[in-house]
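1. Predicted structure and sequence below. I'll ask about it afterward.
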Amino acid sequence: MNFMVVIMSLIIIFIYIAMWYYVGRNIKKIFQHRKINLKIYWAVFWIMAFAYIISRLVSSILTVNNIVSVIFSFVGAITLSLFIYLLLGFLISDLFRVVFKIIKLNEKYKQKIRSIYGNGLIVLIITAIIVCSGFVVALNPKTTEYKININKAIGNKQSLNIVLVSDVHIGIGVRERGIDKMVDSINKLQPEVVFFAGDVFDESSTTALKEYYSQACKKINSKYGVYAITGNHEYFQNFDESIEYYKKANITVLQDEVVKVNNQFYVVGRKDTASESRTNEKIKSLDILLRNIDRNLPIIVLNHKPEDLKSAENEKVDLQLSGHTHNGQIFPGNIIIKKVFEDPYGYLKKNDFNLVVTSGYGTWGPPIRIGTQGEIVNIKMYGNK
């Protein structure tokens, strides 16, 4: 088994290096008429290619995020986003080159295409424009609103004003200014209850940023409080520290726990499946979590991943709130993700069960969004009273 893991790892590394070399060779062609030191070029190129991996290695060895890992994380994230579209651009260009040979395109047209292509310069320019625009989009999350009707009374209230935030990924893309903007945006919606659905922190979240988050979130104004669950990324590094800063922010963290809020509704916080590898304990099933509750009250489930939907429907859950998917974050990821989850983004209703999946506030890895947009979700949940 271990032997197979080693073989598969070596194959993945080989493919990764081969793809980067393909991109690097094509970039080199752009500057073939200029004098460049090839040793320096390839040295810088490979450092950028492995920057994100280097950042993770440095961070794991030192157990904390220091300036070296932060710098390499940022450089690596940017180069990964460039790499994705440069790879696609050069592959498409080579495909057209093969097609033109097969159809024997007129030499005059070939010459025009070559002049436009400019040895690949057009691919580099288009990629730069795409990535820059994606960076701007990532810095400007929107507010998405849903109106949901449930078949239960919400105490003596007509509706409940909910704000959902997920996948903030404090670190590379969201720093102090982004945290302040997020808190201001939440408060403008005048929420009655606020939910963080996991991955507020990840491997790039420094202790200083966690501290800033905890202080900023104390300013959230919410009638019934702020509740959170952990996502998969919180388990990858400094889990206990992350929980500590959630609590310092006056946020109630639910780990396979249920709370009754103001005798009006239940909030169920589920552990992410990533916890199983950390604790060697199975997460609790939904039926066990709900066995002693009053089913006449609305049930809101926080589950980081939009999964276990059948159980939620069977257990008469009224509303499940999820994130994790980022809606693919970078095109064509938003197309691919639809093959993985039944509902990777937006609103799904099945009988009396409602699901809302957010694209998340921040980004993981490359601080860009292409074909998707970050968001804060405002849900008006109306009861049948």
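-> Happy to help now that I have it. Residues are numbered from 1 along each chain as shown.
2. from here on, contacts and neighbour counts on C-alpha atoms
-> OK.
3. I'd assumed S214 was in contact with K248.
-> Yes - under the criterion of CA atoms under 8 Å, K248 makes contact with S214 at 5.7 Å.
4. Looking at the two, which has the bigger crowd around it?
-> S214 (21 against 17; other CA atoms under 10 Å).
5. Next one: the closest residue to the more buried one other than its chain neighbours from K181, what distance?
-> Excluding the flanking residues, the one nearest S214 by CA to CA, 6 or more residues apart in numbering is A249, at 4.0 Å. Separation of A249 from K181 (CA to CA, to the nearest Å): 16 Å.
6. For these two, work out which one has more neighbours and name it.
-> More neighbours surround A249 than the other of A249 and K181, with 21 against 15 (other CA under 10 Å).
7. ok, now which ones touch that one?
-> By CA atoms under 8 Å, 6 or more residues apart in numbering, the contact list for A249 reads Y213, S214, Q215, A216, C217, K218.
8. A strand includes I162, no?
-> Yes - in this structure, I162 lies within a strand as judged by DSSP: H, G, I helix; E, B strand; the rest coil.
9. Work out which residue lies at the spatial centre of this protein.
-> H326 (4.3 Å; CA atoms, centre = their mean).
10. Next one: that residue from H169, what distance?
-> 11 Å.
11. any shared contact partners between these two?
-> T363.
12. so how far is I67 from S59?
-> S59 is 10 Å from I67, by CA to CA.
13. Give me the more crowded residue out of the two.
-> S59 (21 against 12).
14. Could you pull up the residues touching the more buried one?
-> S59 touches N65, N66, S69, counting by CA under 8 Å, 6+ apart.
15. buried subset of those residues?
-> N65, S69 (16 or more other CA atoms under 10 Å).
16. next, the one to line up against it:
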Amino acid sequence: MKFIPYLIPIGFLSLLIVSVIYLARKWSWIMGADSTTWFYVFFAVVPVLFMVGLIKNINAVDYTGHAFYKIASVAMGLYLFITMAFLAVDLVALFIKLKPMQFGILSFTLFSVLALGSYFNAQYLRTSNYKVPLKGLSQTINSVHLTDIHIGHFRNNGFLNKLVKQTNAQNPDVIFITGDYLDSKYALNSSHFEPLQNLKAPVYFVDGNHDHATDNDSILAMMRSAGVNVLQNEIAQFKDLQIIGLEHMVADRETFDVHASPGKPTIRETLNRLPIKSDKPSVILHHAPNGIKHAEAHGVDLYLAGHTHGGQIFPFNYVSNLMFEYNSGMNIYKSLKVFVSEGIGTFGPPFRLGTKSELVNLQLIPTE
């Protein structure tokens, strides 16, 4: 498992090279071109330019960089969908002989369905409902879990106000936000935090990797100004519930995580020093589903995380399953319940295929 973070970029680069060759030849055949040279150049240069643009402009604060990031993100998603469409129609062509024009029409029809369907799927915010029994509760606590909101290049206050309204509609007693509130410095101003003041329940927040990459200190300060309870490796008490809020960190010294600084304390070290009462109901808030075994060893009842996006776009859900022991949904590790939300926003391409943008309503109920 420790080699997966290194194998993934190698595998991605290999697949990109294969896709360039495949798309160039397929387009040349559809167009009836005598030479594939320019098709090779186009499909080799364009993805590289867009990937560079994504990396270079993710934290752009000027309009030009912001616009280029959006164009590059959409283009990378469309590149994936046209590849998937061609491959799917190629499977059909194994059984039905298709002329170039027929192949092209079928491919572009499927491409349009994938692109438009994935875009609107990402915009549609679903509510997922779960009942979670916890020992030691004297009364039911209705909570909402939000994560990976990613306000920035593709989402702004219009989306945020919609999210606040839908959250309040759940009539929560408490709200948990597990990181990646912003995805870029383009949204780093107080106006993108003010809507949080309209939430009608106490809010507890822990940071994520994108918050760190943006400007974590500023984000935490603006969260506090908006009335949000920021937890940095500490415990807060809400009714019967211990809320253990952890900064984004690796599980232990034996674990590598490209998104977490190895110089910071680990989950194991942090939990060892916190005064957790194992006989009291407790929930951990952490951005990524890391250090599950350490949480269970301390008698924690519920672990809430995000970060994975569930893979966001098929077939990357399979990659995400390799990277994370728990990729999405409700899971059980011994006595610990682990819930990983697929998140609200998107990173990079504003598409979701095979996953959902979800607001999670967790009804914590007493049990013997």
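-> That came in fine, so what should we check first? All of these numbers come straight from a predicted model, not from anything done at the bench.
17. and the residue nearest to the centre of structure 1, what pairs with it in structure 2?
-> Aligned by TM-score structural alignment, H326 of structure 1 pairs with H309 of structure 2.
18. Could you do N221 of structure 1 as well?
-> So, by TM-score structural alignment, N221 of structure 1 is matched to K200.
19. cool, K247 of structure 1 as well?
-> Checking TM-score structural alignment: K247 of structure 1 goes with R224.
20. tell me the contacts of the nearest residue to that match once chain neighbours are set aside?
-> Among residues not flanking R224 of structure 2 along the chain, V230 sits closest, at 6.6 Å (CA to CA, 6+ apart). Residues counted as contacts of V230 of structure 2 (CA under 8 Å, 6+ apart) are Y204, F205, V206, L220, M223, R224.
21. which one of the residues you listed sits closest to E234 of structure 2?
-> V206 (10.3 Å; CA to CA).
22. Please list all residues in contact with that closest one.
-> 177-179, 230-232, 245-248, 285-287.
23. From those, list the buried ones, please.
-> I177, T178, G179, V230, L231, G245, L246, E247, H248, L285, H286, H287.
24. V20 of structure 2: how many residues sit nearby?
-> 20.
25. swap that for Q197 of structure 2, please
-> 16.
26. longest helix of structure 1?
-> helix 67-103 (DSSP state H).
27. next one: that helix to chain centre, how far?
-> Distance of helix 67-103 of structure 1 from the chain centroid (CA atoms, centre = their mean, to the nearest Å) equals 21 Å.
28. any idea how far K210 of structure 1 is from the residue nearest to S214 of structure 1?
-> 10 Å.
29. all strands for the stretch 51-200 of structure 2, in order.
-> With strands called from DSSP state E, counting those that start in this stretch, the stretch 51-200 of structure 2 shows them at 125-135, 141-146, 174-178.
30. Columns distance to I17 of structure 2 on top of those, output as a markdown table?
-> Output for the strands of the stretch 51-200 of structure 2, formatted as a markdown table (distance: least, CA to CA, whole Å):
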| stretch | distance to I17 of structure 2 |
| --- | --- |
| strand 125-135 | 35 |
| strand 141-146 | 37 |
| strand 174-178 | 36 |
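31. and L336 of structure 2, which of these is closest to it?
-> From the strands of the stretch 51-200 of structure 2, taking CA to CA, the stretch that ends up closest is strand 125-135, at 10.2 Å.
32. in structure 1, what residues pair with that closest one?
-> Under TM-score structural alignment, the match for strand 125-135 of structure 2 is residues 141-151.
33. and the matching stretch, which residues are buried?
-> Neighbour-count burial for stretch 141-151 of structure 1 [16+ other CA under 10 Å]: P141, T143, I148, N149, I150, N151.
34. and the closest residue to the second one other than its chain neighbours, what helix or strand is that in?
-> If I follow you right, that is T143 of structure 1. Leaving out its chain neighbours, the residue that sits closest to T143 of structure 1 by CA to CA, 6+ apart is I376, at 4.9 Å. Element membership of I376 of structure 1, judged by DSSP states H and E, is strand 375-382.
35. Now for F316 of structure 2, how many residues are close by?
-> Close neighbours of F316 of structure 2, defined as other CA under 10 Å, add up to 15.
36. no wait, L10 of structure 1
-> Applying other CA under 10 Å, I find that L10 of structure 1 has 12 neighbouring residues.
37. Check which element follows the helix or strand harbouring it along the chain.
-> Per DSSP H and E: L10 of structure 1 is located in helix 2-30. Past helix 2-30 of structure 1, further along toward the C-terminus, the next helix or strand under DSSP H and E is helix 38-49.
38. Enumerate every residue touching the nearest residue to M31 of structure 2 once chain neighbours are set aside.
-> In this structure, M31 of structure 2 finds its nearest non-sequential neighbour in P100, 7.7 Å apart by CA to CA, 6+ apart. For P100 of structure 2, the contacting residues are W29, I30, M31, by CA under 8 Å, 6+ apart.
39. now swap in H304 of structure 1 and tell me
-> A197, G198, I229, T230, G231, N232, R270, D272, L321, S322, G323, H324.
40. can I get the residues you listed in TSV with secondary structure?
-> Output for the contacts of H304 of structure 1, formatted as TSV (three-state DSSP):
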residue	secondary structure
A197	strand
G198	coil
I229	strand
T230	coil
G231	coil
N232	coil
R270	coil
D272	coil
L321	strand
S322	strand
G323	coil
H324	coil
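41. Looking at these, which two lie furthest apart in space?
-> Using CA to CA, the pair of these lying farthest apart is N232 and L321, separated by 15.4 Å.
42. More neighbours: which of these two?
-> L321 (23 against 18).
43. To which residue of structure 1 is S320 of structure 2 aligned?
-> So S320 of structure 2 corresponds to I337, using TM-score structural alignment.
44. Next one: its match from C217 of structure 1, what distance?
-> Taken as CA to CA, the span from I337 of structure 1 to C217 of structure 1 is 31 Å.
45. The strand or helix carrying the match of K247 of structure 1 packs against which elements?
-> Element membership of R224 of structure 2, judged by DSSP H and E, is helix 209-225. For helix 209-225 of structure 2, the packing partners by 3 or more CA pairs under 8 Å, 6 or more residues apart in numbering; DSSP states H and E come out as strand 229-230.
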